[in-house]
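Chemist: 3D, please:
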Amino acid sequence: MLFNGADLVVHHTPGDTPYLLVVFGPAGYGHTAMHDYFGKVVSEKKRIETIGFAAKVDNWYMTPEMDDAFEVIQPILERFGKVIVVGMSMGAHTAIKQARRLKAHAVLAMSPKFSLDPEECNVPQQYLDKNFKPHMRGMGIKPEDDSERIIVAWDPMDSTDEEHAQLILAALPSASPVRMFYARHGVCESIAGADFMKEIIDSLAGNTPAETTSLIARIRRAHPVNIIFRLHACVGRHPLLSYLMIVSPRISRNRRAEHIYYNYGINGVLYFTLVIHGYDDEAVDLAGKIKNFLKYKEICPVGRGDMPPPIRLHTGDFQLVTCHGYMLAWDMQHRNFHGVQAFWPDNGLLPVIVRRHGHGFGVYVRIDGKLEPLVLKEDTVVLGTGAPDEEAFVVDSSGSKVGPGNKWSCPGLSVAISSSRGFLVTLPSRDIGLASANNCTWECLALLPVNS
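Modeler: The predicted structure follows:
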């Protein structure tokens, strides 16, 4: 620690790089300022000589203590011919404003704000309430802050960041934009990783801004975190494209692929959406590949003697995937339905199974290798014994509505379950209701074939 004030802390990490990295962190981390700074793990792991500014108070580093901190770090600054400045959110504004003072060779500003002054631009009320102080008036990015080596990275789909980025680019005509689609405000997550960040920082030090922006874009497009964000945004509208992306060799071979395949919720939603759009084969292939990855860390394992048989589309037994991406299960203790993570249930609840028999289905759970029927009795779900007061569930494969006047085609892998109380309805919280009067999206269940 080089400096410890009331508003900010300055840390120093020694390293082997021919350049010095200076970082300014985002808001909301005052509780860690004494022992951490933005990117510290990367700097330590990759031996990057770094000065890390960490804010105790979210005042956009607009404090007289900055003068004291600069006096302390000046001897280190003088040892380096190149200084690279990186900032995130609150720190990105500071990275731009302090670039000249630091004699920065290059700046990467991720999701920067143009200003918090409501007289200079539109500012969300939450920032005015939490951060804006009278002495911060006129804090906007000015033409004198311009530099040919400033890179502004933001997600244009975030309306606030888009507005502020455009104001910054108008004020800094020499700055280079890099649009981080689907990255949201935390664009750093879409390029995270020590190797990735070291490559970007090295590029800032040695390459042109155009080469660095191209590198950032390439990393973002193939990054598992960004792929998950894209899936969340696109799975409902483009299920087939989402499927092709997630099972591509380029994605599956990524060393961080577990972030994608262990995301049970989004994969469950993708499975459900493929089914209701008629992509049965693709849905079943997706389920098989995800199960392989969960067990073998590969979606297409080769030469495994203990490989499970592939999931077959035409089988008699099915599990049930909801529109929210989880699987339907039975809670024996509380005698009701509940949700568990898709493809790999692990919370002790029993997956609900529907078995095809004749022209219909029955609802079961497997206990000691044997299927036991589930029935409704006095508003609870219990094992069937054939008692007169027990009611069998009805499994309807005729389809469900997606909206008023609209229906999807059911090629055989989606159903609705009902009783005299109404339709079974699945909630985002994983709770299951038994008395819905509707037969719409939340009442639809996708059949997941299982080997029996």
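
Chemist: going forward, measure contacts and count neighbours with C-alpha atoms only.
Modeler: Will do.

Chemist: List the residues that contact residue 18.
Modeler: Contact partners of residue 18, counting by CA atoms under 8 Å, 6 or more residues apart in numbering, are 80, 82.

Chemist: Please tell me how far it sits from residue 2.
Modeler: 21 Å (CA to CA, to the nearest Å).

Chemist: and if you look at residue 19?
Modeler: 19 Å.

Chemist: Would you mind finding the longest helix in the protein?
Modeler: helix 280-296 (DSSP state H).

Chemist: how about the helices in the protein?
Modeler: Taking DSSP H, the helices of the chain run over residues 40-45, 65-77, 90-97, 125-130, 159-171, 194-206, 209-222, 224-234, 239-246, 249-252, 258-261, 264-276, 280-296.

Chemist: out of these, which comes closest to residue 389?
Modeler: Closest approach to residue 389 among those is made by helix 264-276 (34.0 Å; CA to CA).

Chemist: Show me which residues of stretch 153-170 are buried.
Modeler: Across stretch 153-170, burial judged by 16 or more other CA atoms under 10 Å covers 153-156, 160-165, 167-169.

Chemist: One more sequence to fold, the one below, so I can look at both together:
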Amino acid sequence: MDHTLTTTILYDDDEIRVIWAPADSKIVLITFGDAITPAKDHRFFADTPLRKSGTSAIGVMAKRANWYPSENLRRASQIILETIADYETRVAYGGSMGGYGAVKFSRLLAATHVIAMCPQWSIDREECDGRDPGWQQDFIPFMRGMAIRAADVAGDVFIFADSYNAIDDFHCRKIVENYPDAHFIKVPRVDHHVTTVFAGAANLRALIDGALTRDMAELRRIARQIRKSHWRWQTRILQYAMRRFPRLAASYLAGSDNRELLRENWRYFPQLISHIAETAGAPRAVAFYEEHASLIPSPAERLLIGAFLTGVTGARIAIATTHDSSLVYDVSENRAIHKAGPLAPWEFLVEAEFHGAEVTLLATIGGTRFPLSVAEDGSLAFASKGRREGMTFEFLHNEDDEFAIRHNAKYLSANPASSVACDRDGPYKWEMFRFRPFGGPSAR
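Modeler: Next up is the predicted model:
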């Protein structure tokens, strides 16, 4: 359940802001924000899970990617220490730049425990024997000598990072080298996303409990369990498997009900469609596309995968309306309509062809492509004679995985009477479309 946290700004200067969020708890967390989330209002790193768990917190937030200047922290430390004086258990917590802050200032803030996700030791190249420590775009001269030393650190320190990430591994090993009592718990194949993978109230509570009991076996078990259940780790393993064992990996992904994993790996849909068509038949491959096309990020990319589906299964990709019909070009009347069901011999699907941000609508008849444009009455027609407006459109997609088709500030609309016209001022229900499979090899 959520607990109400009343927050107060304890300290504020040009570089950092410190927020106090008291709660009815026996411990206090001292959290440090990362480099990409600057201080804003009373928000601070991990405030949401701490509110859910009802845990008191000090939130230290940087106003830019400054790696928490020591002098500013020293000035803030007096009021922080006065505020948390009654707490015997103080857990410093942060990720990346925030992980650096949690370790670096653990002694200054009298922390009893530190939980740091993929922290840096120093981004001063001169301290790193000339190797690139990363984040050089953020390094400025006043950071020189910023490295974490033994005299900076206090308490039981638990560091979580992916040892396969060479830069993160370097930083963690340098911290352990300078403070040998620190524990480095490896979280492989998640790259620099440990903080994201470990996010959430339940995960944070489990990490705190493990740190307080100093149960290394339990902390490793928790880290392994969290890692393996997160789509980022699954994605890394999947990418490796796709390179080494593509058929096995495609089989696994095709059977996954993890939509977030599928969304992150939509570029593997061609392999999945091929695998499903080969093992379960073309109709099942078409059904897979229809069920999961919304996970593909944009209309152009959905059409790209749809075009591949056409090559594998013979199904065509139609521009579907909210009436469960498809945009169709009627040659006999030289106009676009929308209809459900099979096409007459003189009817052909309206297709979309992307040219960057601009889109052409066309019909392919006997192997020849006929572009469609907006007539004076707003209808879509082949410009065989007379003056027609330009032939490019914009596809504007919404959060419901549909898109509107716009030309010269007017929106294409499919009204219930089967007519189609580009004459509406705004995109409402009749002006929304999506790509969907249409028929099999015999469909035009």
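
Chemist: Need the TM-score from the superposition.
Modeler: The TM-score (TM-score structural alignment, normalised by the length of structure 2) is 0.63; 338 aligned residues with a CA RMSD of 4.3 Å.

Chemist: And residue 19 and residue 2 of structure 1? Which one has more around it.
Modeler: residue 19 (22 against 13; other CA atoms under 10 Å).

Chemist: Excluding sequence neighbours, find me the nearest residue to the more buried one.
Modeler: residue 82 (5.0 Å; CA to CA, 6 or more residues apart in numbering).

Chemist: just checking, the one you found touches residue 105?
Modeler: Yes: assessed by CA atoms under 8 Å, residue 82 of structure 1 is found in contact with residue 105 at 5.6 Å.

Chemist: Next, show the common contact partners of these two.
Modeler: By CA under 8 Å, 6+ apart, the residues touching both residue 82 of structure 1 and residue 105 are residue 205.

Chemist: What lines up with residue 107 of structure 1 in structure 2?
Modeler: Using TM-score structural alignment, the partner of residue 107 of structure 1 in structure 2 is residue 114.

Chemist: now that match: how far from residue 103 of structure 2?
Modeler: For residue 114 of structure 2, the distance to residue 103 of structure 2 - CA to CA - is 6 Å.

Chemist: got it, and residue 17 of structure 2?
Modeler: Taken as CA to CA, the span from residue 17 of structure 2 to residue 103 of structure 2 is 18 Å.

Chemist: Next: residue 182 of structure 2.
Modeler: Distance, residue 182 of structure 2 to residue 103 of structure 2, by CA to CA: 10 Å.

Chemist: Of the two, give the one with the bigger neighbour count.
Modeler: residue 103 (33 against 21).

Chemist: Show me what the more buried one aligns to in structure 1.
Modeler: Matched by TM-score structural alignment, residue 103 of structure 2 corresponds to residue 96 in structure 1.

Chemist: Over to residue 231 of structure 2?
Modeler: By TM-score structural alignment, residue 231 of structure 2 lines up with residue 224.

Chemist: wait, that match sits on residue 257?
Modeler: Yes: using CA under 8 Å, residue 224 of structure 1 is in contact with residue 257, at 6.3 Å.

Chemist: Neighbour count for the two, which is higher?
Modeler: residue 224 (26 against 20).

Chemist: residues in contact with the more buried one?
Modeler: By CA under 8 Å, 6+ apart, the residues touching residue 224 of structure 1 are 190, 251, 256, 257, 259, 260.

Chemist: Go again with 10 Å.
Modeler: By CA atoms under 10 Å, 6 or more residues apart in numbering, residue 224 of structure 1 lies in contact with 189-192, 230, 246, 251-252, 254-261.

Chemist: ok, it to residue 196 of structure 1 distance?
Modeler: From residue 224 of structure 1 to residue 196 of structure 1 the distance is 12 Å (CA to CA).
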